[in-house]
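> Below are the sequence and a predicted model; questions follow.
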Amino acid sequence: MKALLFDFDGVLVKSMEDHYEGWRRALLEYGIEMSPEELYMMEGQGVRTVASQITRKYNLPREETGEIIRKKQAYYNQIKKIQFYPNLIDVLNWAKEKGLLLAVVTGGARERIMEALENFGLSDYFSAIVTSDDVAETKPSPQPYLIAALRLNCKPEECVVIENAPLGIMSGKNAGMKVVALTTTLSPQHLREADLVVGNFIELLDVLKKLY
């Protein structure tokens, strides 16, 4: 193991509840009620892909996609509370002590990711950041994680992915990497394709020490 590749929302930051609330409020304007699980199962693809899937699923006019995204972002910006998960810093510090390379691999936009990392003083931990702005294909394609490995100059088999959603797990596995899933947003049964499933960063650190 030479590198740890972290998803962002629901892995580094406790933000999926706020994203869901943004989507929920936007879709209520169209008379649609979407469960948290529905959103979490789509996580990782980027906002435009998610919006397109929602418009198809609920038979909304395709031209409404941009307006739905605008409404979602407006609601999200009203309520967002960026919080990093407890004990995350312990994992990051341990990884740095061991000389592991770290990357963020997310379907989110670069501007939002960089702002959050810099505001919390965490940007220096990461040698590579791959966002929706950097890829032609989003998760579950292996492309995001393969680009991260390339930027870190690591082979896929030298990387361990930390994820919280099925599409992210598929992306990491499709890239030929070992995947550890966190149950921050979904139950273990939804994460069963991961190599290992843990409940928090204390358990994650124990697992990483064994893998190292």
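Alright, I've got the coordinates.
> all contacts plus neighbour counts: C-alpha atoms, from now on.
Will do.
> contacting residues around the spatially closest residue to Glu43 that is not a sequence neighbour?
Leaving aside its chain neighbours, Glu43 sits nearest to Ala165 (6.5 Å; criterion: CA to CA, 6 or more residues apart in numbering). Contact analysis of Ala165 by CA atoms under 8 Å, 6 or more residues apart in numbering lists 40-41, 43-44, 181, 185-186, 190-191.
> if we go to 10 Å?
Going by CA atoms under 10 Å, 6 or more residues apart in numbering, Ala165 touches 7, 9-11, 40-44, 181-187, 190-191, 194.
> and what of Phe84?
So Phe84 contacts 8-15, 116-117, 120 (CA under 10 Å, 6+ apart).
> What of Asp206?
Asp206 is in contact with 91, 198, counting by CA under 10 Å, 6+ apart.
> take the one below as the second:
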Amino acid sequence: MMKDIDAVLFDLDGSLVDSMGIWKEIDVEYLGRYHIPLPEGLQGEIEGMSFSETASYFKERFCIPEDVDQIKEDWNRMAWDKYTHQVPLKDGAREFVEYCRANGIRLGIATSNSRQLVENVMSVHGILDYFDTIVTGCDVEKGKPAPDVYLEAARQCRVDPERCLVFEDIIPGIMAGKAAGMKVCAVADEYSRHQEQEKRHLSDYFIKDYLDIMEKI
């Protein structure tokens, strides 16, 4: 898996940290302010959207009176404590990140989440400084499954896309990495367990967690 790889690019939620369930809690709480029940399948509909795209989607679909910037600010505030105290790294993730850093492999995060929350959770776990770049869906024209966020992360790492390895837990993210011309490793996550066979089919590799890699290198 690591042969001819000069940069490793991680999605954040569900790929590097166990946080996918938290966003469902936030959606329930946020929509509850407006007495709107959480629609069935909402998480699937917004998969891969950037933070701004998701806020615009909520505003339009649910007729939220606040503007998009206020919606994002509210979500960041609601998620801040959860990301600080309730979001662990995936098993073996710290060891793998340290291995990459020690072996001269550049590291990047390419996420649909907000920069504030990425920096928060990486700082909490003491690994923020290991990363060469953080690119969010709001930094590029199109969110996943478009390849924009991964191509920009590779550019900022100064590494050709074909020498990048992507870790992703959701299908739009896997598609984004493949569309960018990168190798993609799918990561198991409880949130997307029902899609495991499709994830295996679309990706180059599949891991349960990063201990799977550390046992082999």
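Good, I have the coordinates. In this text the structure is predicted, and so the values were computed from the model without any measurement.
> Would you mind reporting the TM-score between them?
Between these two chains, after superposing, the TM-score reads 0.82 (TM-score structural alignment, normalised by the length of structure 1); 205 aligned residues with a CA RMSD of 2.6 Å.
> how about Gly173 of structure 2, what's its match in structure 1?
Residue correspondence to structure 1 (TM-score structural alignment): Gly173 of structure 2 is matched to Gly168.
> cool, and Phe96 of structure 2?
Applying TM-score structural alignment, one finds that Phe96 of structure 2 aligns to Val91 in structure 1.
> Can you give me the neighbour number for its match?
Val91 of structure 1 sits with 17 neighbouring residues when counted by other CA atoms under 10 Å.
> And for Glu115 of structure 1?
12.
> sec struct for it, please.
The three-state label given to Glu115 of structure 1 by DSSP: H, G, I helix; E, B strand; the rest coil is helix.
> what's near enough to touch it?
Counting by CA under 10 Å, 6+ apart, Glu115 of structure 1 makes contact with 121, 123.
> I figured Gly135 of structure 1 hits Pro144, correct?
That one is not Gly; residue 135 of structure 1 is Val. Yes: counting by CA atoms under 10 Å, Val135 of structure 1 touches Pro144, with 6.3 Å between them.
> which secondary structure elements does the lengthiest helix in structure 2 contact?
Longest helix in structure 2, counting residues (DSSP state H): helix 68-85. Contact analysis of helix 68-85 of structure 2 by 3 or more CA pairs under 10 Å, 6 or more residues apart in numbering; DSSP states H and E lists helix 20-32, helix 51-62, helix 115-124 as its packing neighbours.
> what stretch of structure 1 does the shortest one fall on?
Aligned using TM-score structural alignment, helix 115-124 of structure 2 spans residues 110-119 in structure 1.
> which of the residues in that stretch are buried?
113, 116-117 (16 or more other CA atoms under 10 Å).
> Over to stretch 204-217 of structure 2?
204, 206-207, 209-211, 213.
> In contact with the counterpart of Arg163 of structure 2 in structure 1, which residues?
Aligned against structure 1 by TM-score structural alignment, Arg163 of structure 2 finds its counterpart in Glu158. Counting by CA under 10 Å, 6+ apart, Glu158 of structure 1 touches 1-4, 149, 176-178.
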